[in-house]
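Visitor: Sequence first, predicted model second:
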Amino acid sequence: MTVVTTTDVRLANLLKVYASLRAKSPMTKRQLAQEVELTFASVSSICNQLVDLGLVRYVDESIFTGGRKAMAVSFASEFAYSLVLDMHHTDYIAMALVDLSNSIVKSRKAVVPEELTLESLMDCIRQCYLALVTDCTGKLYCVSVGVSAVYNEQSQILLQASNPLLERVNLAMHLHTVFPDLPILIENDANLAAFSQLDPLKPGKRDQLFVFFTQGIGLGLIIDGQLYRGSHGFAGELGHLKLTGVDRTCSKCGNVGCMRTVVPLTSIARDLGEIDILRRSGSLAYCDHLLMRANQEPEVVQRIDYTAQKIGEVLAELFDILNPEQIILGGNNWKLYPLMGNTIRQTCRRLSNLAREVDIQIQFVSEPINDLIFKGAGEKAFRYFIESCVPELPLVSF
């Protein structure tokens, strides 16, 4: 039986007030008391404590209530920063400083060396970090990393990594050689994409799926407002889901009919004989190229529509099995969503059994992958921040 002490209750109330200020700052103490359903005296005491810690501040621009000035409390987003590291791509890394409000303050990319080793990769990360924080001042509280791989939290080992160099590697151990004094948080890129869509203004239990398209296909599952990873971190690996009517052999696993053989941009480019164009131009420019061709070439429209149909088939199965409030799609193919959206929705609703009872809410996110991972990694970092007894984490100046 778990024993809840007075200290536990006080800490829970402090975190509730702090999280509410992050979502809706600035507020008066009275507004805040109504928001968190605590007494005015309790909220006032907590605010004073948070001010002493430097986590919030009383602002001069007072909020007026009924003609009488009332001191407002504002969230101090610059109190500390997380360093977020996007390692989803095999050709480059991306890095950003993210404040406690989950705003990207500064970001940078770096091309990884051609003759890549773990040592040269760590050196690339180190140099990117030093360039990123040039002319910046502040304190870091953690490094939050997104990878295109399965992360086993128990063993801390990466599995099924898109970058073969990271396969069966304890990435956190290597990153500690670059950031020896900071906690290292590692998460699958699709899970971080799901985190990026959690709305701090609407906290609470939610059920949503984020289908994430990169070099592979991942699925971030949010159940009752919490990320679901499965017993060993394998939950949501969609790339090798078998599709009907597909007889292609998967180059990664050797099986036939995997989703990754027909759905990602790489499969579209390969079918159109344009894999070199995709590699040379990158995902966003290649999507623009496809849209331009689609205006004049029916076979290009048919190939994109085929991808949309297969996505719709998978979404119908996911909806019937998990019955989420919302299904969200995002990734490197987002510029094609205006062309694919109707087919995806219609196919999903036609094939889903539950669609006869409730409407399927499908949302398309038009946002670059790096930004999604930055936002998701920042949100994961903030949750770690408040769950680790604010603000007792070590802070490292940069």
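Guide: Alright, I've got the coordinates.

Visitor: When you work out contacts or count neighbours from here on, use the C-alpha atoms and nothing else.
Guide: Fine.

Visitor: Which neighbouring elements make contact with the lengthiest helix in the chain?
Guide: Across the chain, the longest stretch assigned as helix under DSSP state H is helix 298-322. Contacts defined by 3 or more CA pairs under 8 Å, 6 or more residues apart in numbering; DSSP states H and E place helix 298-322 against helix 283-294, helix 337-351.

Visitor: The ones you listed: which one's closest to Glu35?
Guide: Nearest to Glu35 among those is helix 337-351; the distance by CA to CA comes to 37.3 Å.

Visitor: What is the subsequent helix or strand relative to the closest one?
Guide: strand 362-364 (DSSP states H and E).

Visitor: which other helices and strands contact that following strand?
Guide: Short answer (3+ CA pairs under 8 Å, 6+ apart): strand 362-364 packs on strand 326-331, helix 337-351.

Visitor: what angle do the first one and helix 337-351 make?
Guide: Angular relation of strand 326-331 and helix 337-351 on a 0 to 180 degree scale: 140 degrees, by axes from the mean of the first three to the mean of the last three CA atoms, to 10 degrees.

Visitor: And the strands in the stretch 151-300 of the chain?
Guide: 157-159, 184-188, 208-213, 217-223, 226-228 (DSSP state E, counting those that start in this stretch).

Visitor: Against that first model, consider the following:
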Amino acid sequence: MRKTTAEAQPAPSNAPGNVGDVRKANLARVLAVIAGAHSEHRLSRADIATRSKLTKASVSSLVADLLESGLIIEIGVHRDGERGRPSVGLILNPARCVIGMEINVDYISAGLVDLSGKLLTHQIVPRLNRAVNAEQVIDALSELSSQMQQAAEAQDLKILGGGLAVPGLVDEKSYTVLQAPNLGWEAQTLDVRKLLSETKTRFRLFNEANASALAQQQLMEPAERDFLFVSGEVGIGGGLIIDAELFAGPQGHAGELGHVVVQPEGKSCSCGGRGCLETVAGQEAILTAANLGVAARGVSRQQRIERLYQALESGQEPANIAVADAGKSLGVAVASAMRLFNVSTVVFGGHFAALERWLLPATTSSLRTYAPSIAGQAKLRFSPLGQTGALIGAAHSVVGDLLESPHQLVG
């Protein structure tokens, strides 16, 4: 989602397009001004006319359309120091939202995000999805989506669209997961109509790491327009933000940090390669190296992860060595990415964030060893979003579509 700014720039006087195109653009300009206002600053129609550089008459007409669409509402506002009848302010409608969803290796999740980007509610359901038919997983997610839709209805919220994030390469246009090695999926077209059939805006499909990067972007300072987001789950993904925009490459597959080779003679990877970062720093790789592999039957991955934290807290050597090795390899991969993309800020999410205390020293040391010329400028951060990042990012991007193209809901 592109960042919304409080000040909208006027279109060039020689811009092409018919009257309908101009009105669509002006609807977006007015909505951008409203969305960009501080949460405590309710703009009047006159305020919007000043900021958008449109006439008061035009703004009144455009606001009427936006009110009818349900994207904004009127609210009474007292100006500081004024008495008497309050003026009428305009804000994004808090009763409109978008549903975000995620499919990962061992869970599915869904949540509601309002037009300001706030996560209203969410639910994470443990579920083993590896090597399970995509249709079955979509059916399970459909049930969770239905629960979210019922929750929205109970709170008088209207869902305007939806987004889904998956841990793999995707073709958004055809809703196809091209390759998701950790799910065991290849060329799987998803029937997203089961997830949200009643909507006037399109449903969007995302790579999980890209969606998480978009969610993290909303937490960054305005000056931080370039960063690499590293997502750590069973697999490892990367999302690259350049000049405040997601950079996914010509075919949308940029950022596959988990499959950067860090040990050329290392273990075989699910992608078919060898020595990938994922084979050392992926969740399963760390658990196995810490002697917490899949040997114990009836023990879930979450239970093994909890045992890993306990082992780290008590200073058990296998666990500490496993995380240190992961941090070292992570530093190697991140050093290469920082040089390649010319970014200095790296944000770690997923299980990397949970392992910050033990992971950061090894990663920092690795950067100093293998990339001393850039280690001093490196800003390593850890995301607070946890398992909600991907669904928030997917939903937030659809919110961005609505704010940039409100004509979809007008008329």
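Guide: Everything's here; your move. Just so we're clear, the structure is a prediction, and the values are computed from it rather than from any experiment.

Visitor: Give me the neighbour count for Asp123 of structure 1.
Guide: 16 (other CA atoms under 10 Å).

Visitor: OK, contacts around it?
Guide: Neighbouring residues of Asp123 of structure 1 by CA atoms under 8 Å, 6 or more residues apart in numbering: Val178.

Visitor: Name the helix or strand for it, please.
Guide: helix 118-132.

Visitor: equivalent range in structure 2 for the helix or strand following that helix?
Guide: Per DSSP H and E, helix 118-132 of structure 1 leads on to strand 139-147 as the next helix or strand towards the C-terminus. Strand 139-147 of structure 1 corresponds to residues 158-166 of structure 2 when matched by TM-score structural alignment.

Visitor: Could I get the buried residue list for the matching stretch?
Guide: Applying a neighbour-count criterion of 16 or more other CA atoms under 10 Å, one finds Lys158, Ile159, Leu160, Gly161, Gly162, Gly163, Leu164, Ala165, Val166 buried in stretch 158-166 of structure 2.

Visitor: which one of those residues is nearest Arg193 of structure 2?
Guide: The closest of the buried residues of stretch 158-166 of structure 2, once distances to Arg193 of structure 2 are taken by CA to CA, is Gly162, at 10.5 Å.

Visitor: Could you check how far that closest one is from Ser397 of structure 2?
Guide: Distance from Gly162 of structure 2 to Ser397 of structure 2, counting by CA to CA, to the nearest Å: 9 Å.

Visitor: Likewise for Lys56 of structure 2?
Guide: Taking CA to CA, one finds Lys56 of structure 2 at 30 Å from Ser397 of structure 2.

Visitor: Those two: which is more packed in?
Guide: Ser397 (23 against 16).

Visitor: Can you tell me the element the aligned residue in structure 1 for that one falls in?
Guide: Aligning on TM-score structural alignment places Ser397 of structure 2 opposite Lys380 in structure 1. Remark: Lys380 of structure 1 resides in helix 369-387, with elements defined by DSSP H and E.

Visitor: which other helices and strands contact that helix?
Guide: Looks like helix 369-387 of structure 1 contacts strand 81-87, strand 92-99, strand 139-147, helix 189-196 (3+ CA pairs under 8 Å, 6+ apart).

Visitor: Share the number of residues neighbouring Ala46 of structure 2, please.
Guide: 16.
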